[in-house]
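**Q** Mind folding the following:
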Amino acid sequence: MSKPSIITLHDLSFKPLIPEEEVRKRVLELGEVLSAELKGKRPLFISILSGAFVFAADLIRAFDGDCEVSFVKLASYAGTSSTGEVRTVLGLDKQIEGRHLVVVEDIVDTGQTLHHFLEEILKHKPASITTVGFLRKPEAVAFPVKVDIIGFDIDDKFVVGYGLDYNGLGRNLRGIYVLAD
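**A** Below you'll find the predicted structure:
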């Protein structure tokens, strides 16, 4: 069965940007990098919901070692743009002091969400923090945030798929799709 070249979610059309096979290959590579960097440690992976859950699930399966997983839900988007405000909807449920943390983010757009979250967790004195962003829009970054490991750098355009959505739809797409012109 051939994959559609254009998909429609609500009132917008999207075209393929990163195919499923490329996504899968890159996540395995990121898992290998993390496995090497954190060898002998038992990190706590913290997935920022809702968008990062698909990436986080695949990433921890690609991680070769013991690990724990936790989730936080932060919200900063409405429709296709950032609201400029980060709200904590669901906070951490684990102690992080002295722990090796891997913060998993779906997309680093302005960097506001990650910046806000890192400021909060630094107060709890973790042993280390490794930040992993599946996608990054270098042109859009407006907050001083260091992303240690990046899946793909992309242009400053709205994307869906692989956990990313447009008003709730598109998270189940296996590749990344970009807003069609």
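**Q** hey, let's count contacts and neighbours off CA atoms from now on
**A** Noted.
**Q** how about the nearest residue to residue 89, chain neighbours excluded?
**A** Counting by Cα to Cα, 6 or more residues apart in numbering, the nearest residue to residue 89 once its immediate chain neighbours are dropped is residue 73, at 5.2 Å.
**Q** Just give me the neighbour total for the one you found.
**A** By other Cα atoms under 10 Å, 16 other residues sit near residue 73.
**Q** Show me the longest helix that occurs in the protein.
**A** helix 20-37 (DSSP state H).
**Q** how about that one: buried residues?
**A** By neighbour count on 16 or more other Cα atoms under 10 Å, the buried set for helix 20-37 is 20, 23, 26, 27, 28, 29, 30, 31, 32, 33, 34, 35.
**Q** From residue 164, how far out is the fifth one?
**A** Here the criterion is Cα to Cα, to the nearest Å. By it, residue 28 lies 19 Å from residue 164.
**Q** Check the offset of whichever helix or strand comes after the longest helix of the chain from the chain's centre.
**A** Sequence-wise, the next helix or strand beyond helix 20-37 is strand 44-49, with elements assigned using DSSP states H and E. Centroid separation for strand 44-49 versus its chain: 9 Å, with Cα atoms, centre = their mean, to the nearest Å.
**Q** For the residue positioned nearest the centre of the chain, give its distance to residue 123.
**A** Against the mean C-alpha coordinate of the chain, by Cα atoms, centre = their mean, the closest residue is residue 106 at 1.7 Å. Between residue 106 and residue 123 the distance is 23 Å, computed by Cα to Cα.
**Q** Second chain to compare with the first, below:
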Amino acid sequence: MNKVLYSEEEIALQVQQLAAQISDYYAPRVSIAEPLVLLPVLKGAFIFSADLVRQLTVPVRVEFLRASSYRSGTVSGALELDIPGASALRGQHLLILEDIIDTGKTVSQILMALRACEPASLQICALLDKPARRVSAIELAFCGLTIAGDRFVIGYGMDLAERYRELPYVGEIDTCTF
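**A** Okay, the predicted model is just below:
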């Protein structure tokens, strides 16, 4: 690994700020009977989502999405997508939780699939944004931290070939040494 980009403390502060923004935005829109439906994208967003959920002050329901395109490498391939049934999402306020928005291809396909479910609203929250590699136009309703340049990051749920997810910080790794 080359260096730590965001420390555990910086991430915790950012998650707290995102939770406050999300709670403020959705407070007039959701209720116990109609909670906000959080859609963490597995596997990368599981740690971010767990930390975020505990700080939200609005009622939530959690449904997990599974999206995989990297397999064991650092180059994105064909996307495999597993989304809960449309009947569970129709008419609900949906918030996709992503660890990182990179090219935007994965979240674009997720958005397309979720729009077919006819939600009341559909937004994206990402802990990290890496605009240098964006190829699909993505509008983030809630965005945490920005990764400058084209760096491959690991930690806080993000991996390289299923390694490094457990790191409590976000770090840059030199993929040439892998």
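**Q** now the strands for the second structure?
**A** With DSSP state E as the criterion, the second structure has strands at 3-6, 36-42, 60-62, 65-68, 80-82, 93-101, 121-129, 142-146, 153-154, 170-172.
**Q** could you dump those strands to JSON lines with distance to residue 108 of the second structure?
**A** Shown next, in JSON lines, are these (distance: least, Cα to Cα, whole Å):
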{"stretch": "strand 3-6", "distance to residue 108 of the second structure": "26"}
{"stretch": "strand 36-42", "distance to residue 108 of the second structure": "13"}
{"stretch": "strand 60-62", "distance to residue 108 of the second structure": "20"}
{"stretch": "strand 65-68", "distance to residue 108 of the second structure": "12"}
{"stretch": "strand 80-82", "distance to residue 108 of the second structure": "12"}
{"stretch": "strand 93-101", "distance to residue 108 of the second structure": "10"}
{"stretch": "strand 121-129", "distance to residue 108 of the second structure": "11"}
{"stretch": "strand 142-146", "distance to residue 108 of the second structure": "16"}
{"stretch": "strand 153-154", "distance to residue 108 of the second structure": "21"}
{"stretch": "strand 170-172", "distance to residue 108 of the second structure": "24"}
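**Q** Of all these, which one is nearest residue 109 of the second structure?
**A** Closest approach to residue 109 of the second structure among the strands of the second structure is made by strand 80-82 (8.5 Å; Cα to Cα).
**Q** In terms of secondary structure, what does the closest one contact?
**A** strand 65-68 (3 or more Cα pairs under 8 Å, 6 or more residues apart in numbering; DSSP states H and E).
**Q** State the span of the first structure onto which the strand it packs on is aligned.
**A** With TM-score structural alignment applied, strand 65-68 of the second structure matches the range 72-75 in the first structure.
**Q** quick one: the aligned partner of residue 24 of the first structure in the second structure and residue 47 of the second structure, what's the gap?
**A** Matched to the second structure by TM-score structural alignment, residue 24 of the first structure sits across from residue 12. The spacing between residue 12 of the second structure and residue 47 of the second structure, counted by Cα to Cα, is 11 Å.
**Q** looking at the alignment, what does residue 118 of the first structure pair up with in the second structure?
**A** Per TM-score structural alignment, residue 118 of the first structure is aligned with residue 111.
**Q** So for its match, what's the nearest residue that isn't a sequence neighbour?
**A** Per Cα to Cα, 6+ apart, closest to residue 111 of the second structure is residue 122, 7.9 Å.
**Q** Pull the contacting residues for the aligned residue in the first structure for that neighbour.
**A** Under the alignment by TM-score structural alignment, residue 122 of the second structure pairs with residue 129 in the first structure. Taking Cα atoms under 8 Å, 6 or more residues apart in numbering, we find residue 129 of the first structure in contact with 100, 101, 102, 103.
**Q** Right, I'll leave it there.
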